[in-house]
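Peer 1: pasting the structure only:
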């Protein structure tokens, strides 16, 4: 079984670890993947986008 690649990001004091093959893609490949998946109506991706947007909105109101 192959290990899923991961990448760690810091936003303020929060560490975010992304476990996904997306971290090995170029920016253009990721852009195309997101565009395609959103057009297909990927429900998980839509929920992630909604959650991320809610976090940014909440952060801007503080």
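Peer 2: That came through, no problem. All of these numbers come straight from a predicted model, not from anything done at the bench.
Peer 1: C-alpha only now, for contacts and for neighbours.
Peer 2: Will do.
Peer 1: mind listing the helices for the protein?
Peer 2: 27-40, 43-61 (DSSP state H).
Peer 1: Figure out which of the ones you listed is closest to residue 17.
Peer 2: helix 43-61 (14.3 Å; CA to CA).
Peer 1: now residue 61: how far from residue 52?
Peer 2: Going from residue 61 to residue 52 by CA to CA, to the nearest Å gives 14 Å.
Peer 1: dropping in the other structure now:
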């Protein structure tokens, strides 16, 4: 009975940092994905602006 109670008292402090770490990792992945999308859009915009004057007479 006492060991069960000890397990329960030890488990939440261990799982909270793990959950926060998982949340941070997922947030970082989402932000890096959005950042790469933004940079790709900027690069394509720049290339479009650079190639448009050459294409138009």
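Peer 2: Perfect, I can see it now. Just so it is clear, the model here is predicted, and its values are computed rather than measured.
Peer 1: TM-score for the pair, please.
Peer 2: Laid over one another, the chains give 0.37 as their TM-score (TM-score structural alignment, normalised by the length of structure 2), with 23 aligned residues with a CA RMSD of 2.0 Å.
Peer 1: thinking again about what came up before, could you dump the helices of structure 1 to JSON lines with mean neighbour count and distance to residue 7 of structure 1?
Peer 2: Below are those laid out as JSON lines (neighbours: other CA atoms under 10 Å; distance: least, CA to CA, whole Å):
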{"stretch": "helix 27-40", "mean neighbour count": "12", "distance to residue 7 of structure 1": "14"}
{"stretch": "helix 43-61", "mean neighbour count": "11", "distance to residue 7 of structure 1": "17"}
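Peer 1: right, and those helices - which one's nearest residue 16 of structure 1?
Peer 2: Taking CA to CA, helix 43-61 is the member of these nearest to residue 16 of structure 1, at 12.2 Å.
Peer 1: Packing partners of that closest one?
Peer 2: Packing contacts for helix 43-61 of structure 1, counted by 3 or more CA pairs under 8 Å, 6 or more residues apart in numbering; DSSP states H and E, involve helix 27-40.
Peer 1: got the angle for the helix it packs on vs helix 43-61?
Peer 2: Between helix 27-40 of structure 1 and helix 43-61, the angle comes out at 110 degrees (axes from the mean of the first three to the mean of the last three CA atoms, to 10 degrees).
Peer 1: what's around residue 39 of structure 2, how many residues?
Peer 2: Using other CA atoms under 10 Å, the number of residues around residue 39 of structure 2 comes to 12.
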